[in-house]
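Q: Structure, please.
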Amino acid sequence: MTEPHFEHRIAAAVVPVGRLLVRNPFDLTPIATVNQVDQAGVEQALAIAQRLFRDRAGWLPAHQRIAILRRAAELMEERAEALALEAAREGGKPLQDSRVEVARAIDGLRNCAELPRSAGGREIPMGATAASEGRLAFTTHEPIGPVVAISAFNHPLNLAVHQVGPAVAAGCPVVIKPAEDTPLSCLRLIDLLREAGLPAGWAQALMTDSLATAEALATDPRVAFFSFIGSARVGWHLRSRLAPGTRCALEHGGAAPVIVDRDVDLDRIVPLIAKGGFYHAGQVCVSVQRVYADPEIAVPLARALAAAGAAMPVGDPSAETTAIGPLIRPAETERVHAWVQEAIAAGAELIGGGQTLSATCYAPTVLLDPPEDARVSTQEIFGPVILVYRCANRQDAIRRANALPFAFQAAVFSQNLDFALHTARQLDAAAVMVNDHTAFRVDWMPFAGLRQSGLGTGGIPYSYRDMQVEKLLVLRDDGRG
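A: Okay, here's the model as predicted:
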């Protein structure tokens, strides 16, 4: 059977230069092909976006943008099951979790629709000096200009909503390049927005034929705001190449730390930590990775986590019972296994897992006390691996948790309020969860990677603000009225 083919979503008759084959990461079977464009296609998309932005008389009024976003959410809700299954098939996230992703994306569009009526300007005080007397000053907001987004594979629909939705809400034309592994969900989102009434040029999507073409898209001087979700290596490189004046937000990853006090109830915390570490095969930028525990409970905790992982069915993400799906590519499975074996050879104790189950599936793995200089301890694993370390005391745990050049989300488990608050204040993190895992997120909260983990603040309302400029108006009363 021939796989379905997806055209690019550029609002012009651009001739494609190739086709990208999209595979199911579980069994590597082809599921679709997608058009690719070269720099001529990028030029067309950016020219359309720039032309729309420059025509102020043609800007979409707020009430129209609100109606479009609301209607798109309704359409997505009507097709939620099909979208969840497609996301599971292209990205490998189990169907039960892909359904949650689609529900979040629907709510995200509704969140975007609320923003134009809830975010306004402010008065700037005047009259405090003689020079400012007789003036009234206030701010308004306008779209910043063309937005370019490059997205990641691990949440193919919801991440696209986080990048495209705020741009539509703010009145910015947007061009998005989804991840090569998972373009289908993003293309569906663009189609839903257009079906909901968004003129085609205001939201375009494309797949590039090369990294050079993708870089040309991001670094073009017409780009007013660049939104990137992906690896730190690529994100920081692109930021260094941005045109003067282009603002940006970068969301990378980390090696999220968890500190566990001795007073915890393992039966209550193990399911949370296991979910936070093994969810989506660990392919989440804030997955639980490093767990620092009191020596009295470290070994029982590690064994309980291994048992929890062993009880999670690994396999076909489209199956109802699957809890952990594949890694996105065979090379990632090989890399994770190499890192685990390297840590074991250097002295880590394997508590559970530690083996490949197929070309793309890896067993949920728990290691006890891997060396602090091992790659599993110093780099983002992005696989279903949880590390447990015995720590002499709380200060030792905090020191080790803060030792890496990443800082994103962290967690503390304790029934002692003083322990929890003191530890949370000492952790280098943009967010600290108390008695919850590091991967907790709702889409309206700030979501910020610090240090090498990113730049700027994600979250739908925060991206919306980034995609606007605050314009000051000063009215002078000359006293003749």
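Q: going forward, measure contacts between C-alpha atoms and count neighbours the same way
A: Fine.
Q: just the strands in the stretch 1-150 of the chain please.
A: Remark: strands assigned in the stretch 1-150 of the chain by DSSP state E, counting those that start in this stretch are 5-6, 18-23, 30-36, 123-124, 135-143, 147-150.
Q: Packing partners of the helix or strand following the last one?
A: Scanning forward in sequence from strand 147-150 by DSSP states H and E, the next helix or strand is helix 158-170. Applying 3 or more CA pairs under 8 Å, 6 or more residues apart in numbering; DSSP states H and E, one finds that helix 158-170 makes contact with helix 62-78, helix 95-118, strand 147-150, strand 174-177, helix 184-195, helix 460-466.
Q: And the contacts of the fourth one?
A: Just to be clear, that refers to strand 174-177. 45-46, 49, 146-151, 160, 164, 167-168, 202-208, 214 (CA atoms under 8 Å, 6 or more residues apart in numbering).
Q: Past the helix or strand where Thr423 lies, which element shows up next along the chain?
A: Thr423 belongs to helix 417-426 when assigned by DSSP H and E. Sequence order places strand 431-434 as the next helix or strand after helix 417-426, per DSSP H and E.
Q: From the rest of the structure, what touches that next one?
A: Phe408, Gln409, Ala410, Ala411, Val412, Phe413, Ser414, Ala420, Ala424, Thr438, Phe440, Phe447.
Q: list the buried ones in that strand?
A: For strand 431-434, burial by neighbour count (16 or more other CA atoms under 10 Å) applies to Ala431, Val432, Met433, Val434.
Q: thinking again about what came up before, can you put the helices and strands packed on helix 158-170 in TSV and add distance to Val270 and mean neighbour count?
A: Formatted as TSV, the helices and strands packed on helix 158-170 follow (distance: least, CA to CA, whole Å; neighbours: other CA atoms under 10 Å):
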stretch	distance to Val270	mean neighbour count
helix 62-78	33	19
helix 95-118	19	21
strand 147-150	35	28
strand 174-177	38	28
helix 184-195	33	22
helix 460-466	31	22
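Q: one more to put side by side:
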Amino acid sequence: MSNLLQVKQAYTGEVLKELKMHDGNQVDQMLTTAQTLHHQGALPVYERVNILRKLADLVANEHEQFSQLIANEGGKPIRDARVEVTRAVGGIHIAIAEIQTSQGTEIPMDLSAAGSGRKAFTILEPIGVVVAVSAFNHPLNLAIHQVIPAVATGCPVIIKPAALTPLSTLRLAELILEAGLPAGWVQVALTNRENSEKLVTDSRVAFFSFIGSSKVGWYLKSKLAPGVRCALEHGGVAPLIFDQYADEEGFVSGVVKASMYHSGQVCVSVQRVYVPQNRASELAQKIADIAAKQVVGDAVNEDSDLGPLILPKETDRIESWVNEAVEQGAQVLTGGKRINDVSYEPTVLLNPSKKSKVSTHEIFGPVVCVYGYQNIDEAISEANSLDVSFQAAVFSDDISKAMDIAKRLEASAVMINDYTTFRVDWMPFAGRKHSGYGIGGIGYSMKDMLEHKMLVVKG
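A: Sure thing, here's the model as predicted:
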């Protein structure tokens, strides 16, 4: 088996770089290094803050280089890749603000005679070694969300980036070193599945951060050493309920962006749109008319609205799922065919079977399904019918009705008159049911990476 990892341009397949993989002994040494640093103690907060400030400037100075890297290795259209880099810089500043205000609390002791004569307060300590396994679809910003909270809280961190998109993470790690963080506090593991599992399940790990498929995430959680905290971020089959909304033109354009962004390879991409039965065909066709105009091509091209899918096998899978849906009665309003090995047409399906894979599984492709519903109760029931539950959306000019629908939707977040893809990096971000465990978001991850210690003083 080759110990070389080839990183390829997502659209052309051209080899961008060959990287040497780490073996089991090297992974074990990474853990030893991280554990040793944790035992030696974290840098003072002011030093971490200064390092992060310098890092933010360094990343900002390479804004276009990172954007090109994201587009090339991950296939995200260059315009969207630039947004990702801007978010990444902002994420570093969020961590700076969070660590500067992080503090313990006083615990009152004289609430009863038993505690009288004592003073108590909590302090916050780094939890220990953090191991992160990341995903391909946001190769820089996901690394920011998993690595920077650890740096800010004083935890040594080992990150395993997606094998298809490691270059952004590797460059970020180089800049962290350049910003002044001593060697060993951030390590990047390039290794196979077997060694990755050994890394994650080692007893020296204190916190595990995972972004990826539910099958892998739940499996790894089941193998964690006793006492290891974790946060899992999986996908969903995001529902959107349309009631009535004055700006239908804006709504339709937004649906296209929210379902086709990064060719649908987003964990909260709009996939199921529920529309009143008497409007379903009309609105679905309007969505299709705009979707049909989307430019699909190499992500580095300035005019590309959609880039490639991450692998040819994903194109095969999406083609199979759409074909199945058509055989089971779905109407194709636009798209429905592959363009090449790594590209699929923006596709709008009307009323696919509720049992089709496009209705029950995260498609992670440029496909959106529109369903007609008889009443709101039916729409809510269908939206809640799956074992995945992440972000959801409702569009209605009747705010009372929208609030009622939002309360009844089984979701960790409901966007009212906005799309399931909405996210800012300081908000909580989490899946329910099979969609995840724990809470993401930079500040929330930082809280998970800190432990409270109570000190009680008598006399």
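Q: Just tell me the aligned range of stretch 428-447 of structure 1 in structure 2.
A: Taking TM-score structural alignment as the measure, structure 2 aligns residues 410-429 with stretch 428-447 of structure 1.
Q: first to last residue in that stretch, what's the distance?
A: Using CA to CA, to the nearest Å, the end-to-end distance of stretch 410-429 of structure 2 comes out at 14 Å.
Q: Work out the gap between it and the centre of the chain.
A: 12 Å (CA atoms, centre = their mean, to the nearest Å).
Q: Buried residues, that stretch. List them.
A: 410-421, 425-426, 428-429.
Q: returning to what we had before: and the buried residues of strand 431-434 of structure 1, which is closest to Thr246 of structure 1?
A: Ala431 (27.1 Å; CA to CA).
Q: Among the contacts of strand 431-434 of structure 1, which one lies nearest to Val223 of structure 1?
A: Phe447 (23.1 Å).
Q: can I get the helices and strands packed on helix 158-170 of structure 1 in a markdown table with distance to Ala345 of structure 1?
A: Compiled in a markdown table, those are given as follows (distance: least, CA to CA, whole Å):
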| stretch | distance to Ala345 of structure 1 |
| --- | --- |
| helix 62-78 | 49 |
| helix 95-118 | 34 |
| strand 147-150 | 38 |
| strand 174-177 | 40 |
| helix 184-195 | 41 |
| helix 460-466 | 44 |
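Q: Nearest to Thr29 of structure 1 among these would be which one?
A: helix 184-195 (15.2 Å).
Q: start and end residues in structure 2 for that closest one, please.
A: By TM-score structural alignment, helix 184-195 of structure 1 lines up with residues 167-178 in structure 2.
Q: With stretch 144-156 of structure 1 instead?
A: Using TM-score structural alignment, stretch 144-156 of structure 1 pairs with 127-139 in structure 2.
Q: first to last residue in that stretch, what's the distance?
A: Stretch 127-139 of structure 2: ends 25 Å apart by CA to CA.
Q: now that stretch: how far from the chain's centre is it?
A: How far stretch 127-139 of structure 2 lies from its chain's middle: 10 Å, per CA atoms, centre = their mean.
Q: returning to that earlier point: can you provide the mean distance from the helix holding Thr423 of structure 1 to its aligned counterpart in structure 2?
A: The superposed helix 417-426 of structure 1 is, by mean CA distance after the TM-score superposition for structure 1, a mean 0.7 Å from where its aligned residues fall in structure 2.
Q: Show me what Glu251 of structure 1 aligns to in structure 2.
A: Glu251 of structure 1 maps onto Glu233 in structure 2, by TM-score structural alignment.
Q: Its match against Gly436, yeah?
A: Yes. Look at Glu233 of structure 2 against Gly436 with CA atoms under 8 Å: they come within range, at 4.7 Å.
Q: Now do the shared contacts for those two.
A: Counting by CA under 8 Å, 6+ apart, the residues touching both Glu233 of structure 2 and Gly436 are Ser214, Ala430.
Q: Can you list which of the contacts of strand 431-434 of structure 1 are found in helices?
A: Of the contacts of strand 431-434 of structure 1, the ones assigned to helices by DSSP state H are Ala420, Ala424.
Q: Strands - which of the contacts of strand 431-434 of structure 1 land there?
A: Gln409, Ala410, Ala411, Val412, Phe413 (DSSP state E).
Q: who touches the counterpart of Leu206 of structure 1 in structure 2 in this structure?
A: Counting by TM-score structural alignment, Leu206 of structure 1 corresponds to Ala189 in structure 2. Residues in contact with Ala189 of structure 2, defined by CA under 8 Å, 6+ apart, are Met21, His22, Val27, Ile158, Ile159, Lys160, Pro161.
Q: mind redoing it with 10 Å?
A: The contact partners of Ala189 of structure 2, taken as CA atoms under 10 Å, 6 or more residues apart in numbering, are 21-23, 26-27, 30, 131-133, 158-161, 163, 166, 170, 195-196, 199.
Q: returning to what we had before: out of the helices and strands packed on helix 158-170 of structure 1, flag the one nearest Ala131 of structure 1.
A: Closest to Ala131 of structure 1 of those is helix 460-466 (CA to CA; 31.2 Å).
Q: Which part of structure 2 matches the next helix or strand after the closest one?
A: As assigned by DSSP H and E, the chain's next helix or strand after helix 460-466 of structure 1 is strand 468-476. The aligned range for strand 468-476 of structure 1 in structure 2 is 450-458, by TM-score structural alignment.
Q: Give the burial count for Gln355 of structure 1, as a bare number.
A: 18 (other CA atoms under 10 Å).
Q: Give me the distance between the counterpart of it in structure 2 and Ser116 of structure 2.
A: By TM-score structural alignment, Gln355 of structure 1 lines up with Lys337 in structure 2. When distance is defined by CA to CA, Lys337 of structure 2 is 74 Å away from Ser116 of structure 2.
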